[in-house]
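Undergrad: Sequence first, then the predicted structure:
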Amino acid sequence: MNHVPGISYFKIRGVKTRSSRAAFTLVELLVVIAIIGMLVGLLLPAVQQAREAARVMQCSNNLKQIGLACLNHESTIKFYPNSGWGYAWVGDSDLGMGWKQPGGWSYQILPFMEQQALYSIMGDGDMSTMNKAAGSTLLQTPLAFLHCPSRRTPKLYDGSTTDTGGNYTRPAQRAKSDYASCMGDYGYGQLEDIRTA
């Protein structure tokens, strides 16, 4: 044995030396994995509940914004949005608001929901013409405020193309809404009667 000056080769009593370094055993590793799995299993439903609560809150916020838009419509135009001429018609900004407007309530509140460009898409400056292509574009624009995230996402849905709309060509896919409104019990032929009521 070679002796290096200044280094003592005496063993210290009471100190155990190990030839291998400390490591996890397979059993310890499996226990840690099981504990992590249980924690994830307990936390996952809580995370899903929090996400669903956020989606429900967004639905409530959508309804609040729609209600405020209807109130702003009433404040500006002096009446609430009406039902339009029925499902076969889309809105035309050239026709203004009221009984002459073929678009329903969701179209009539667009300017009050920061959607002025979409509201004006049918407008061509001529009240006697119908821009059927623009009407199809209007129907193919999903709007987030018309969808409840708990139910579905805003996207295009397949629909019938066999019938045509009154002032648009019915596209193969169109946007939908999760919200509806009651506009009273007046029929199409009675709309003109209510403007003087």
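TA: Right, received. Where do you want to start?
Undergrad: okay, CA-based contacts and neighbour counts for the rest of this
TA: Fine.
Undergrad: Just the strands from the protein, written as ranges.
TA: Here the chain has its strands, by DSSP state E, at 156-158, 173-175.
Undergrad: Could you export those strands as a markdown table, including mean neighbour count and distance to residue 183?
TA: Below are the strands of the chain laid out as a markdown table (neighbours: other Cα atoms under 10 Å; distance: least, Cα to Cα, whole Å):
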| stretch | mean neighbour count | distance to residue 183 |
| --- | --- | --- |
| strand 156-158 | 12 | 25 |
| strand 173-175 | 18 | 21 |
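Undergrad: here's the one I want to compare it with:
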Amino acid sequence: MRVLGRVPRKAFTLVELLVAIAIIAVLMGLLIPGVQMARESGRKVHCRSNLRSMALAVQSYETAHRVFPSGYVANHAASDVDASTLDASPGTSWGLAIAAFLEEQRAAAAVRPNDPAWSVASPQAADVVALALPIFLCASATGPRDPFAARRPDGSPHPSGARLGRSHYVANAGHADPWDESPPRRSWDGIANGPLYRNSRIRAAQITDGLSQTVFLGEHTSAVSEKAWAGVVPGAASHPGERVATLLGGHADAAAALVLVHSGPAEDEMRIIHPPNDPAAHADQMFSDHPGGAHVAMGDGSVRFVSELIHQPTWAALSSINGGEVVPGDRSE
């Protein structure tokens, strides 16, 4: 009887193994960016939805009250205004004003405007103003998402111990050059050529540039400075204020979600929306963690994605309510 010999098993050679590994690496290299892009696309859709809902709530507020909500309602007679900056008397922001129209009934029911003892920093408001409301949080935003402790403009802890829920969305207070001490209009109500500034009471008829050509809301992530959806605690930093210089140095903690939208002098080529330089110098601007730009909500409720390299005069024109500028239709995307 003949015994069959054992057939030798053929194995991968080193070259074949290296080729297989290289092919897998190439496939992974092609697949991972696609997955990341798909995830970011989903996050952008969610962000647009948030802004769309808030823009519609602002419109509903105007329908009910015949004026748009104030960017921030300040009490000028408050005794605890920071004397060094004349900034940030206690008050509530546009986010709290539209809470009822966002179906955030707990937040809306907590406000007691006729009670002098009630403020954003009062014990009665502590549970509400510390809420992390999902609609005010962008899915692409980096950094912490939990409530933050209010601080004084010098960075020291605020004596109230208030903790405030974050907002990754801000209101447009107007445009100005924060390096220039001569803004378009200066008063206790701040720089007032946008639709939602301190103690504003803007009617739709006053927005002669057109609602579809005026930015109302936009993004501002915690990577630059903290923003609260509910309002301002006494003596914390807020902007825009009477002293434009206070915009710099990162003095934006515990401020109402209220910003300027201009990046600087016209000859300055820094990026407008997603600045690559010192974040402290951009605490007063819209800012996003989306690649290439940020979302803004216009007065008519539409939402646009604005390029980080938008032409500065165009960006300034979109920021004012009655500048009379003609905005090219293809410059905002």
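TA: The structure has been received and is ready for your questions. A quick note: this is a predicted structure, and the numbers were derived from the prediction, not measured.
Undergrad: Now the TM-score, please.
TA: The TM-score (TM-score structural alignment, normalised by the length of the first structure) is 0.63; 163 aligned residues with a Cα RMSD of 3.6 Å.
Undergrad: got TSV for the strands of the first structure, with distance to residue 149 of the first structure too?
TA: Formatted as TSV, the strands of the first structure follow (distance: least, Cα to Cα, whole Å):
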stretch	distance to residue 149 of the first structure
strand 156-158	15
strand 173-175	14
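Undergrad: Out of these, which is closest to residue 70 of the first structure?
TA: Across the strands of the first structure, residue 70 of the first structure has its closest neighbour in strand 173-175 (20.9 Å, Cα to Cα).
Undergrad: Count the residues that sit near residue 63 of the second structure.
TA: 12 (other Cα atoms under 10 Å).
Undergrad: what do we get in the first structure for it?
TA: Using TM-score structural alignment, the partner of residue 63 of the second structure in the first structure is residue 75.
Undergrad: go on, residue 46 of the second structure?
TA: Counting by TM-score structural alignment, residue 46 of the second structure lines up with residue 58 in the first structure.
Undergrad: now the helices: where do they sit in the second structure?
TA: Ranges of helices within the second structure are 14-65, 94-97, 105-110, 126-129, 312-319, based on DSSP state H.
Undergrad: Which part of the first structure matches the second one?
TA: What it means is helix 94-97 of the second structure. The alignment of helix 94-97 of the second structure onto the first structure (TM-score structural alignment) spans residues 105-108.
Undergrad: what sits against the match of residue 46 of the second structure?
TA: 148-149 (Cα atoms under 8 Å, 6 or more residues apart in numbering).
Undergrad: Check the mean deviation of the match of helix 94-97 of the second structure from the second structure.
TA: Here stretch 105-108 of the first structure, set against the second structure after superposition, deviates by a mean of 0.6 Å using mean Cα distance after the TM-score superposition for the first structure.
Undergrad: buried set for that stretch?
TA: Of the residues in stretch 105-108 of the first structure, 105-108 count as buried by neighbour count, 16 or more other Cα atoms under 10 Å.
Undergrad: With stretch 47-67 of the first structure instead?
TA: Buried residues in stretch 47-67 of the first structure (16+ other Cα under 10 Å): 55-56, 58-59, 62-63, 66.
Undergrad: Near residue 81 of the first structure, how many residues? Count them for me, please.
TA: Around residue 81 of the first structure there are 25 residues (other Cα under 10 Å).
Undergrad: Now it: closest residue in space that isn't a chain neighbour?
TA: In space, and not counting its chain neighbours, residue 81 of the first structure is closest to residue 105: 4.9 Å by Cα to Cα, 6 or more residues apart in numbering.
Undergrad: now residue 142 of the second structure: how far from residue 16 of the second structure?
TA: 42 Å (Cα to Cα, to the nearest Å).
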